[in-house]
Structures are given as C-alpha cells and as structure tokens.
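> using only what follows, build the 3D model:
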Amino acid sequence: IIIENIPNKIKIYHYPAFANTIQTQIKPLYENMLVTFTELNEKIDIYSNTQIFLTNTQHQLWFWLGLFCALLATLTCFLIGYILYIKNQKDIKNIENYTKKLLEGEIPEKNPPYWNEFENIHQYFFQFNNELNEIKNFTEQVEKGQFDHDFKIFDEKGILGKSFADMKEGLKNIFIENSLRDWTNEGLAKFGQVIAKHSDNLTILADEVMKELVHYLDINQGGFFVIEEKNYTEKLYLKATYAYTKKKFLEKEINKGQGLLGQIWQEGEIVYLREIPENYVFITSGMGESTPKSLLIVPFKNNQQVLGLLELASFQEIPLHQIHFIEKVAEILGQFIANTHSKK
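Next up is the predicted model:
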C-alpha cells in the first residue's frame, strides 16, 4: 500500500506484492527497533536517574565535607584558643603574683614570659625590679651612713626619680651635719678632759692640747702661744710646739704688732692663709722640708681681750668645720686662761 499525499487529494495505492515483504521483513525489523528504542529509553532513564543520584550524592558529600571542615576548624580554633588562654593565664598569674608581692613589700624575682605578647610587660617589670633593688641598696647604704655610691634611681627622672635624688642629697647633708656635730662634740669633750686634767700646769697643758689638736685634726704641726706680762710689758710667748723643727724667727717672745703673729694679736682676728709668706715656716717630712699649703692662726680671747694664739700648719687645706672647731677650742682656752689669771 502506498499512500501519496497530494495537496487536497489523498491517493492510496495498493501493491499486494509488497505485503508479504512487509510482514516478513519490515515488521520484525520494526518490532526489533521498538524493543531497541524501549531498552534505550530505559537505559536513558536509568542513566538520568543515576546522574541525578550522583549529583545529589555529590552535593551531600560536599555538604558533609564542608560541615566536617567547619567543625574541624572550629575545634582547632577552640584548642588553639584554649592553649593560648592557658599560657596567657600563666603569664597573667605571674604578673598578679608579682604585683601582690610588691604590695607586700617584697622584691620578686624575674619570671620569663611564656609568649612574646607579654615580653614587653615582663621587660618593664624587670626594669622596675632593678629600680626596686636600687632603692633597697640605697636604703641599706643610708642605714650604714654611706653616701658615696652612685645611685641613680629611675635615672633621676620623673617625679620619683627626682624625689629620690633630692632625698639622697638631703639625707647626705643631714648625715654629714650629724657626723660633724658628733665629731665636734667628741673633740670638745676630749679637750675639756685634757684641760681639766692639766689645769694646774699651763706648760704641760699647752703641750697636751697641741699634741691632741694636731692628731685630732690630722694636720702636720702647730704652736701654742700665750700672752704674759713680764717687767710691766706684755709679750707673746711660745709655750708649746708640735712637730716644728725650723721656723724663721722662731722667737720665744713676740711683741705686739711684730710680724704676722704680733699683727694678729693686735687685731684679734682669725687668719687663714693659703699662700704662706716665703720662708715663714717649713714642715719636715720624709721628703725633706716643705712649705705648708695652709696656715691657720686663731686667737683665744676673753671679753674681746686676746690671751694667746694657736698656730696650725698643714700640707692640706683645712676644711671649714675644722676651723669652726678650732675656734670653739680657742674659746675654751680663753675662758680657762682668764680664770687662771683671776685666781692669781
């Protein structure tokens, strides 16, 4: 059968000769094709379903993998954070203990930091610890009365640094003043005992005073002169010397206004010389004879009346506190000699 499609007309041709061919060859082929297409469609469906399953499975795998990675990352961060927390807590605990010891008045030892994040803080605490040790050493030296150590607490900067520097200087001055006061009182007591012991003999008294004075002041030599009246004339007589071996015009008697000693007798004022007149006095030592570096002449008086002189020579300059001490000794000698004269 052949069907011819002509516009507006359908023609059907029937060929009996092909009917058998169609039934025997084409129909089985067609049926095989239908089976093949059916199987193909089934395989396509299976493939599509497989792809859908694989896609869904892949999405699920990625989801679970992402979730696992997220959980792993969260756990890792938690562990790292916990470790850091523990380490930092140890450092914080060290700082807390350090501060607590400071409040208790102790000086703690340096503890090394566990993490670099606290290194600067520990370094600052270590520097502060050094400053506290400086303060501790400073107080120990102050207790011993030693101020010659070079303490620079906080580098003498800031309020505390400047305050400690001022305190150190103030304590040093107070200590020096107290030491000089004790030294003066001890010396005056010693010379008071010497005068009381030898009050009946002026010559022995002059010798003992001169010897004690030279030793106590650690100077090189000295002379003790007393004004006495002989033949109705007052003169300055040398009563005692210590360590003198040669002196120009080593007079036993000096008139008022004569030479340096006579002028001081006349004027009644203390004289302290750092430039000694040529050939005035020599000091003998192991190196031979030498001119002293300083010369001190102190009159001892009573009611402004000069009763005698103390002459002291030294290779070193005589400090001011020793000069004041000699003045006090001269006052005691003036009172003693005045009392001796009144008894006579």
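> switch to C-alpha atoms for all contacts and neighbour counts from now on
Fine.
> all helices of the stretch 201-344 of the chain, in order?
Using DSSP state H, counting those that start in this stretch, the helices of the stretch 201-344 of the chain run over 202-217, 259-267, 320-343.
> in a markdown table, list those helices along with distance to F175 and mean neighbour count.
Shown next, in a markdown table, are these (distance: least, C-alpha to C-alpha, whole Å; neighbours: other C-alpha atoms under 10 Å):
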| stretch | distance to F175 | mean neighbour count |
| --- | --- | --- |
| helix 202-217 | 20 | 18 |
| helix 259-267 | 35 | 17 |
| helix 320-343 | 14 | 16 |
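> F63 is nearest to which of these?
With C-alpha to C-alpha, the closest approach to F63 among the helices of the stretch 201-344 of the chain belongs to helix 320-343: 96.6 Å.
> other SSEs contacting the closest one?
Where contact means 3 or more C-alpha pairs under 8 Å, 6 or more residues apart in numbering; DSSP states H and E, helix 320-343 is packed against helix 158-197, strand 294-302, strand 305-314.
> do you know which of those lies nearest K144?
With C-alpha to C-alpha as the yardstick, what comes closest out of those is helix 158-197 (10.5 Å).
> ok now the closest one, how far from the chain's centre?
Its chain's C-alpha centre lies 25 Å from the corresponding centre of helix 158-197 when counted by C-alpha atoms, centre = their mean, to the nearest Å.
> nearest to K239, out of the helices and strands packed on helix 320-343?
Closest among the helices and strands packed on helix 320-343, once you apply C-alpha to C-alpha, is strand 305-314, at 9.9 Å.
> present the helices of the stretch 201-344 of the chain as a markdown table; the columns should include distance to K293.
Converted to a markdown table, these look like this (distance: least, C-alpha to C-alpha, whole Å):
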| stretch | distance to K293 |
| --- | --- |
| helix 202-217 | 15 |
| helix 259-267 | 17 |
| helix 320-343 | 15 |
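> right, so of these, which gets closest to I135?
Short answer: helix 320-343, nearest of the helices of the stretch 201-344 of the chain by C-alpha to C-alpha, at 31.0 Å.
> for V209, which of the helices and strands packed on helix 320-343 is the nearest?
Across the helices and strands packed on helix 320-343, V209 has its closest neighbour in helix 158-197 (6.9 Å, C-alpha to C-alpha).
> second input sequence below; structure requested for side-by-side comparison:
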Amino acid sequence: MLKAIKKLNPIHRATGILAFSGLVIVVLMALAVRHIRTGYAQTAACNNLIMECRQVLATGQLHYDRIADSNQPRAMEDEVLKPLSRIIHNLEAFYAGDRPPGFDLPEPDEDTRVLIKNFLYDVQRISTGINQQRQAGTFVKSEIDNAFEQASHSLDRLAGLLAVQVKAISVRMQSVSLLMLVLLAGVFTISVFMYFRSNRQKNKLIKLTASSLEEEKSRVDTLSRFIEAISNGDYSVAIGTDDKSGLTARLLSMRDNLKANADEDARRNWATQGLAQIGEILRETGNAAALYDKLIKFVVNYTGSNQGGLFLLNDDDEHHPFLELVSAYAFERKKFISKQVDIGQGMVGQCYQEADRIFLTKLPEEYVHITSGLGGATPTCLLLVPLKANDKVYGVLELASFKQLAEHQIRLIEKFAESIAATVSAVKINESTRMLLERTQQQAEEMRAQEEEMRQNMEELSATQEEMARKEREYIKRISELEEQVNSKATAG
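Purely as a prediction, here's the structure:
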C-alpha cells in the first residue's frame, strides 16, 4: 500500500493524507463526544440518585414523625415504606452493576459497593423498624430517628465518594475537550501547511507539465517528419533513440523492415527486368557472333562489372574439345581477343569441368588485368559461372569487377548463364539440324541423280533387250526359213 501511495503525484498524495487525517479526526471527535455525553449522563445520574435518596430520607422522616404523632399506621405504607423500597431497589441495581430505570450510572468500584451496602443496611433497618413498630401499634420515634440519622451519614459518605468520581469524570471530560482542541488546532495547522505545500507543488507540476507538453510536441513533430519521410520512400532518415516508451525503437524497426522490403523489391524488380531484357536479346535471330557480342555487353553493363568474356565449347574435333572465347567486352567497348582454353586448364577450364561457379575476391597475381584509358588495375573480384542447361555444360561466363558483387547479383548472373546456355543449346541444336538437313538434302540430290542415271540405264537396257528380242525373232524367222528351204530341197531330191 505504501508503494501505491508513493506512486501518486504530490497533490493527490497530499489530498489523500488530508482526507485520511480528517476522517481520523471525525472518528476521534465522535468518540470524544460520545465519551463526554456518557460522562455528563453518569454525573447527572449520580447527582439525581443522591438527591432522590436525600429527598426520600428527608420526606420519609417528616412523614414518619407526623404519622407517629397522629397514630395513623396505615398511612405509613404509602408515604414512608414505598419510597424507601424504591431507593432500596435502585441501590441494589446500582450495587449489582445494572442500570436502574432512569439512571445511566457508571460501573461502581469496590469502595462504592461497600458504601452502597452500608447505606442499604441503614435504609433496610429503617424499613424493618417501622414495620415492627407498626405491627406493635406503638411508635418509638427515637429509634427511627437514630436510624434516619445513621442512614443520612451513610448517604453523605456515599455522596462524597460519588462526588469524587464525578469530579474525576469532569476532569477526564475536560482533558478530552482540551485534547480535541489541540487536535483541531493541529489539523488546521497541518491543513494550512499541506495547502500551501500542495499549491507550491501544483505550480511546480504545472511547469513540469508545460515542459513535458513542449517536449512531447517536439517529439510528435519529429516522429511526424520521420513517418512522412518513410511514407515518401526516404529510408535514410534518422531519429533519436532516447525515447523511454519504446516507440522510437519500434519506428526504427519498422523503418528497417520497410527498407529491407523495399531493397528486396528493388532487387527483385532489377532481376526481373534483367531477365526480360536478356530474353529479348536471346529471341533475336541472326548472326551468332553478333548475338554473343550483345549478350556479353549486356551482362557486363547491367551487373556493373568492368570486364567479361564468353567461352563456348568447341567440339568439332571429338578427340580434342576446347573452350573458345567467342566474345569479350570491357570498359564499354568490344575486345578483339582470340583465346582457347583446354578442359580443366586454369579457372575457366576448372569451372567448366566442375560445372559449378567460382567466385574469388583475392585473385592470383597477374591472373587478369583490366586496362582502361586511365591505366591498368587488378579487379577486386572474379566470377566464373558455367553455362549449364539440362545438366549439360556448354561454356563459361567470366566477369571481373572493381566492385564486390553482391549475392543477389551473383544469383542473377547465374540465371543469365542458364538463359544463355539454353540459347546456346538451341543454337547448337539448330546448327546441327541445319547441317543434318543440308547433308540430307545433298544426299537426296545425289540419290536423285543416281536414280536418273539408273532410269536412263534401264531405258537403254530395255531398248537393248527389245532390239535383242527383235533380232532374236529375226534370227528365229531366218532359221525357220532356212529349215523350210532345207526341208523343201530334201523333199525335192
């Protein structure tokens, strides 16, 4: 609870303390008023009880003397004995600690009980003596008067003791009243002090609030400018990090996430545009050498490289295949370089043989030297990517750059290599198809020529066969004629 009170601002805390103090004072005053009322009630009850007892004794003695002189024993019951019985009943209740009807008496102590008992004894002795004399029919006033006098003395001692107690009650009530005045004065003083203190703290709090509002306004303006800059795509905007609420950290995290997403989108768009542009180049038909020059020029310029070369597999000689540099480009101009690399030789041959990319940031001495009009220098990184399509390698793409190539650039170059490999594969397939078609057409022409020659030979052979058949028929006819001549001659002879 103390921790909860400490967390309150000074004004609320002062108000709470004053309210609590006021409540305590009200409770104490209620108790004090109750105590004072009880004291006054008990004082009045004691005085009334003593006065009643004195009055009953005085009037009882007078009535007794009058009734005894007039010898009227019947009047003794109502005028003397009944009042004595009433005070006996009240005193017995007071002695027992009970409150008699009409008397708000305090709890008697031992001394009070002794005096009450003595007084009761004297009153009962009066009542007993009067009853005995009334029954005897003879009244002896001296005995009863002595009894009344003795009862009066006992009542005086009881009255004195009750007076002392009443005085103590009065002193206690005065002390309580004085204490209440002191408490009220203290509460008033504390209230005035707390009022001025809370007023001073309130003014201080107002100044602090105004300062906080000004700081919050400045902070809101800064955050608004920060959010507006981010919404306009400016992710380089900065903001202070002294915000205790954590909002600044969340905004910075949001900015970093948006920047990362924007960079990722930019890289994705860049890659998509690159693939689309190289696709347009690859769809062009014409001279293969011109196509290779356009490809290497585009790849070097689009990736921000400084030099590039395109090596393709030359397997015209099945026994000695090699990688041939079909196009080279550097510093925005075509390089006329003739170069052949054996399989497995150097970085290019190794890349082809392993069918995997090679990325170097520490190049061997004199491996490659980029030369421009401003002089020569060794590149920062070298990338070799195999031209692979359908698990078959058709060549190697080599790029050298003064700048470090990022991973997303390398991934795009690999996709370029796949597209180039697919085109080279198609070109090779088309070239093979063209050569096969030409060979087939040549063979068809040769077969047509041979067929014509055979047709002519067949025609000549058919003519020869017909001539031979004609001659055979002529020979047969001639023979038949000769046989007929021979037979006719034989018949004639």
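> follow-up on the earlier one: right, so of the helices and strands packed on helix 320-343 of structure 1, which gets closest to I264 of structure 1?
The nearest among these, by C-alpha to C-alpha, is strand 294-302 at 7.5 Å.
> tell me roughly how far the closest one lies from structure 2 on average.
Its aligned residues in structure 2 lie a mean 0.7 Å from strand 294-302 of structure 1 after superposition (mean C-alpha distance after the TM-score superposition for structure 1).
> and the angle from that strand to helix 259-267?
Interaxial angle of strand 294-302 of structure 1 relative to helix 259-267 (axes from the mean of the first three to the mean of the last three C-alpha atoms, to 10 degrees): 30 degrees.
> strand 294-302 of structure 1 - contacts with which helices or strands?
Judged by 3+ C-alpha pairs under 8 Å, 6+ apart, strand 294-302 of structure 1 is in contact with helix 259-267, strand 271-273, strand 305-314, helix 320-343.
> so which bits of the shortest one are buried?
The neighbour-count check on strand 271-273 of structure 1 (16 or more other C-alpha atoms under 10 Å) flags Y272 as buried.
> so how far is it off the chain centroid?
43 Å.
> mean shift between that strand and structure 2?
So strand 271-273 of structure 1 averages 0.5 Å relative to structure 2 (mean C-alpha distance after the TM-score superposition for structure 1).
> sorry, back to before: can you say which of the helices and strands packed on strand 294-302 of structure 1 is nearest to S199 of structure 1?
Using C-alpha to C-alpha, the nearest of these to S199 of structure 1 is helix 320-343, at 8.1 Å.
> would TSV of the helices and strands packed on helix 320-343 of structure 1 with mean neighbour count and distance to P16 of structure 1 be doable?
As requested, those are exported to TSV (neighbours: other C-alpha atoms under 10 Å; distance: least, C-alpha to C-alpha, whole Å):
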stretch	mean neighbour count	distance to P16 of structure 1
helix 158-197	15	128
strand 294-302	23	167
strand 305-314	23	168
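> next, format the ones you listed as JSON lines and append distance to I254 of structure 1.
Listed next are these as JSON lines, based on distance: least, C-alpha to C-alpha, whole Å:
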{"stretch": "helix 158-197", "distance to I254 of structure 1": "25"}
{"stretch": "strand 294-302", "distance to I254 of structure 1": "14"}
{"stretch": "strand 305-314", "distance to I254 of structure 1": "11"}
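> circling back: for L72 of structure 1, find the nearest of the helices and strands packed on strand 294-302 of structure 1.
helix 320-343 (84.6 Å).
> and the closest one with helix 202-217, angle?
Using the same axes, to 10 degrees, helix 320-343 of structure 1 lies at 170 degrees relative to helix 202-217.
> mind checking the SS state of H149 of structure 1?
Classification of H149 of structure 1 by DSSP: H, G, I helix; E, B strand; the rest coil places it in coil.
> show me what the lengthiest helix in structure 1 is packed against.
If you go by DSSP state H, structure 1 has its longest helix at helix 27-103. Using 3+ C-alpha pairs under 8 Å, 6+ apart, no helix or strand is in contact with helix 27-103 of structure 1.
> give the next helix or strand downstream of it.
With elements assigned by DSSP states H and E, the helix or strand that comes after helix 27-103 of structure 1 is helix 119-144.
> that next one: average distance to aligned residues in structure 2?
With mean C-alpha distance after the TM-score superposition for structure 1, helix 119-144 of structure 1 averages 2.3 Å from its match.
> matching residues in structure 2 for that helix?
Alignment of helix 119-144 of structure 1 against structure 2: residues 207-232, by TM-score structural alignment.
> one step back: closest to L160 of structure 1 out of the helices of the stretch 201-344 of structure 1?
L160 of structure 1 sits nearest to helix 320-343 of all the helices of the stretch 201-344 of structure 1, at 33.0 Å, using C-alpha to C-alpha.
> got the contact list for the closest one?
180, 184, 188, 191-192, 217, 298-302, 307-308, 310 (C-alpha atoms under 8 Å, 6 or more residues apart in numbering).
> kindly reformat those as JSON lines containing distance to K256 of structure 1.
What follows is the contacts of helix 320-343 of structure 1, written out as JSON lines (distance: C-alpha to C-alpha, whole Å):
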{"residue": "L180", "distance to K256 of structure 1": "35"}
{"residue": "T184", "distance to K256 of structure 1": "32"}
{"residue": "L188", "distance to K256 of structure 1": "30"}
{"residue": "F191", "distance to K256 of structure 1": "28"}
{"residue": "G192", "distance to K256 of structure 1": "29"}
{"residue": "L217", "distance to K256 of structure 1": "28"}
{"residue": "V298", "distance to K256 of structure 1": "15"}
{"residue": "P299", "distance to K256 of structure 1": "13"}
{"residue": "F300", "distance to K256 of structure 1": "15"}
{"residue": "K301", "distance to K256 of structure 1": "15"}
{"residue": "N302", "distance to K256 of structure 1": "17"}
{"residue": "L307", "distance to K256 of structure 1": "12"}
{"residue": "G308", "distance to K256 of structure 1": "11"}
{"residue": "L310", "distance to K256 of structure 1": "15"}
